[in-house]
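Trainee: I would like to see how this sequence folds:
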Amino acid sequence: MKIYEVRRLEKVYGKNAATGTALDGINLTINKGEMVAIIGKSGSGKSTLLNLLAGLIPLTQGTILFKQENMDTFKDKQMASYRNKNIGYIVQNFGLISTMTVLKNVLLPMKRKKDALKALGILKQLGMEEKADKYPHELSGGERQRVAIARALINDPDVILADEPTGALDSENGANLMDIFKALNQKGLTLVIVTHDEGIASQCNHRIKLKDGKVIEDILVNQ
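Mentor: Just a heads-up that it's a prediction; the model follows:
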């Protein structure tokens, strides 16, 4: 099943003479159950592509289909619903609210703030249940990343979108994170990971390489 179909996608920033092309007519397909690495040097368009898939910024031209629905036709409420119900987004540097406990950070995407049992269950799966009442500054980098993952999982998303998730971690915690991602992927979750790390990319079964806003490599492994 196709999760995303991207066709002739363009993203241009700025106006008139002061424009810059972040994505230049790219095409790609992401299927259910894939673990996808989007790789490339800084400025290649990786994060822009992830933000477009998340519906966080408007495209300039082209089409993004999510489960055969054209995302460009979504009204504001539809887009908010799409992000809340279908997407778990993991930002660089974790994105936790410093004044909230671990548990409250995990519950942020939930409409029903009383659904703490589910959040605690996810934290337990990630080895973080005993940290539920701690605050982000009391956690290590690896622990904060696990909280960010728990928050991304709380609404049972179809897709996890992760922007440089190992960028703020040491090598040991980065390896632990990838073990978590691979375990989630083995359960059928689709993951799209932006990274500049070839070691991370080599663990994914679908690798898409960008350069100057274009796809220069699109490889499926073990398919």
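Trainee: can we go C-alpha only for contacts and neighbour counts from here?
Mentor: Will do.
Trainee: gap between Leu53 and Ile193?
Mentor: Going from Leu53 to Ile193 by CA to CA, to the nearest Å gives 12 Å.
Trainee: just want to know which of these two has more residues nearby.
Mentor: Using other CA atoms under 10 Å as the criterion, Leu53 and Ile193 rank with Ile193 on top: 27 against 23.
Trainee: I'd assumed the more buried one was in a helix, is it?
Mentor: No - counting by DSSP: H, G, I helix; E, B strand; the rest coil, Ile193 is not found in a helix; it is strand.
Trainee: quick one, what contacts it?
Mentor: By CA atoms under 8 Å, 6 or more residues apart in numbering, the residues touching Ile193 are 35-38, 161-165.
Trainee: mind listing the helices for this protein?
Mentor: 46-53, 76-86, 102-107, 116-125, 141-153, 171-186, 198-201 (DSSP state H).
Trainee: which one of the contacts of Ile193 is nearest Tyr135?
Mentor: Proximity of those to Tyr135 (CA to CA) peaks at Pro165, which lies at 20.0 Å.
Trainee: hmm, that closest one is touching Gln92, no?
Mentor: Yes - using CA atoms under 8 Å, Pro165 is in contact with Gln92, at 5.9 Å.
Trainee: so for these two, which sits in the more crowded spot?
Mentor: Under the neighbour definition other CA under 10 Å, Pro165 and Gln92 were set side by side, and Pro165 has more, 22 against 15.
Trainee: want to put them side by side, so please do this one too:
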Amino acid sequence: MSARPPRPAAPSLVGVDLGRRFEDGESHVQALAGVDLVAAPGELLAIVGPSGSGKSTLLHLLGGLDRPDTGRVLLEGQEISRLSGRRLALVRRRRIGFLLQFYGLLPGLTAVENVAFPLLLDGVRDAQARALAALASVGLEHRGAHRPSELSGGEQQRVGLARAVVTRPAIVLADEPTGSLDSATSRVIFDLLRATAAAATSVVVVSHDPLVERYADRLVRLEDGVVCAAASPPPSVTSTPAVTVG
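Mentor: Next up, the predicted model:
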């Protein structure tokens, strides 16, 4: 009897018909219009385009940092764009990892304390052990006792990535993660993001860095708030998950 083929992986993140408009006095700016996006487990998806094209706005909607005016965002089948503020904050902390251009580390905490912080908020008993393991995954287990001011920019960004993955999230969203780094250090960060995706976590990167195209499985190009070029959805994604309204 032949073995059954593996079931297609459900998408980690789905954005459907996303639109966002910002008011500016009596006028408005349409930052995004009709954007569709699917991110699958195990892939690194890059969102590229010129400044002002809506890349960061899109990432903020996908991560629940802002809400769309039109459309919906689904994370693991749950429509997070309609959750209450409290429930959305829990989803962000537990199921989404964020990596920012300017690191966002707490200056008074050591590297291991910064990484453990989201776990401590949830009362996780083995928070320090998991934080140390996350630091080891980015090659910084020997720097755990150092504060951000004692670390290089590249090391701080690696601490940021360790913090992003320590909760074992469904997806990591990275906003210009190499914008403050030299090319050699940028390659280190992209190597680590590539390894994060290989561990079956979805990774979505917004970047101007031309290196990103070497690492991405797929590219989505934005221009004036609309998708001007995008690869087809990954072959493992066969349908949009059911919507759960919170």
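Trainee: please state their TM-score.
Mentor: The TM-score (TM-score structural alignment, normalised by the length of the first structure) is 0.94; 223 aligned residues with a CA RMSD of 1.8 Å.
Trainee: mind telling me which residue is nearest the centre of the first structure?
Mentor: Geometric centre of the first structure, nearest residue: Leu161, 1.2 Å, by CA atoms, centre = their mean.
Trainee: alignment lookup: that one to the second structure.
Mentor: Mapped onto the second structure by TM-score structural alignment, Leu161 of the first structure lines up with Leu173.
Trainee: who touches that match in this structure?
Mentor: Taking CA under 8 Å, 6+ apart as the criterion, Leu173 of the second structure is in contact with 59, 63, 96-99, 203-205.
Trainee: which of the contacts of Ile193 of the first structure sits closest to Gly141 of the first structure?
Mentor: Pro165 (11.0 Å).
Trainee: quick check: the residue in the second structure that Met128 of the first structure lines up against vs Ala229 of the second structure, distance?
Mentor: Residue correspondence to the second structure (TM-score structural alignment): Met128 of the first structure is matched to Leu140. Distance, Leu140 of the second structure to Ala229 of the second structure, using CA to CA: 38 Å.
Trainee: of those two, who's got more company?
Mentor: Taking neighbours as other CA under 10 Å, Leu140 of the second structure and Ala229 compare with Leu140 leading, 19 against 13.
Trainee: sorry, back to before: would you turn the helices of the first structure into TSV with distance to Thr63 of the first structure?
Mentor: Converted to TSV, the helices of the first structure look like this (distance: least, CA to CA, whole Å):
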stretch	distance to Thr63 of the first structure
helix 46-53	10
helix 76-86	15
helix 102-107	32
helix 116-125	34
helix 141-153	25
helix 171-186	26
helix 198-201	26
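Trainee: of the ones you listed, which is nearest Gly62 of the first structure?
Mentor: Taking CA to CA, helix 46-53 is the member of these nearest to Gly62 of the first structure, at 11.3 Å.
Trainee: could you pull out the strands for the second structure?
Mentor: Secondary structure of the second structure (DSSP state E): strands located at 13-24, 27-39, 44-48, 70-75, 78-79, 96-99, 171-175, 202-206, 218-223, 226-230, 244-245.
Trainee: what stretch of the first structure lies opposite the third one in the alignment?
Mentor: By that I understand strand 44-48 of the second structure. Alignment note (TM-score structural alignment): strand 44-48 of the second structure is matched to residues 35-39 of the first structure.
Trainee: for the matching stretch, which positions count as buried?
Mentor: Residues 35-39 are the ones in stretch 35-39 of the first structure that count as buried (16 or more other CA atoms under 10 Å).
Trainee: with stretch 89-106 of the first structure instead?
Mentor: Those would be 89-91, 93-94, 96, 101-106, for stretch 89-106 of the first structure by 16+ other CA under 10 Å.
Trainee: same check on stretch 4-18 of the first structure?
Mentor: Under the neighbour-count criterion of 16+ other CA under 10 Å, stretch 4-18 of the first structure has 4-7, 9-11 buried.
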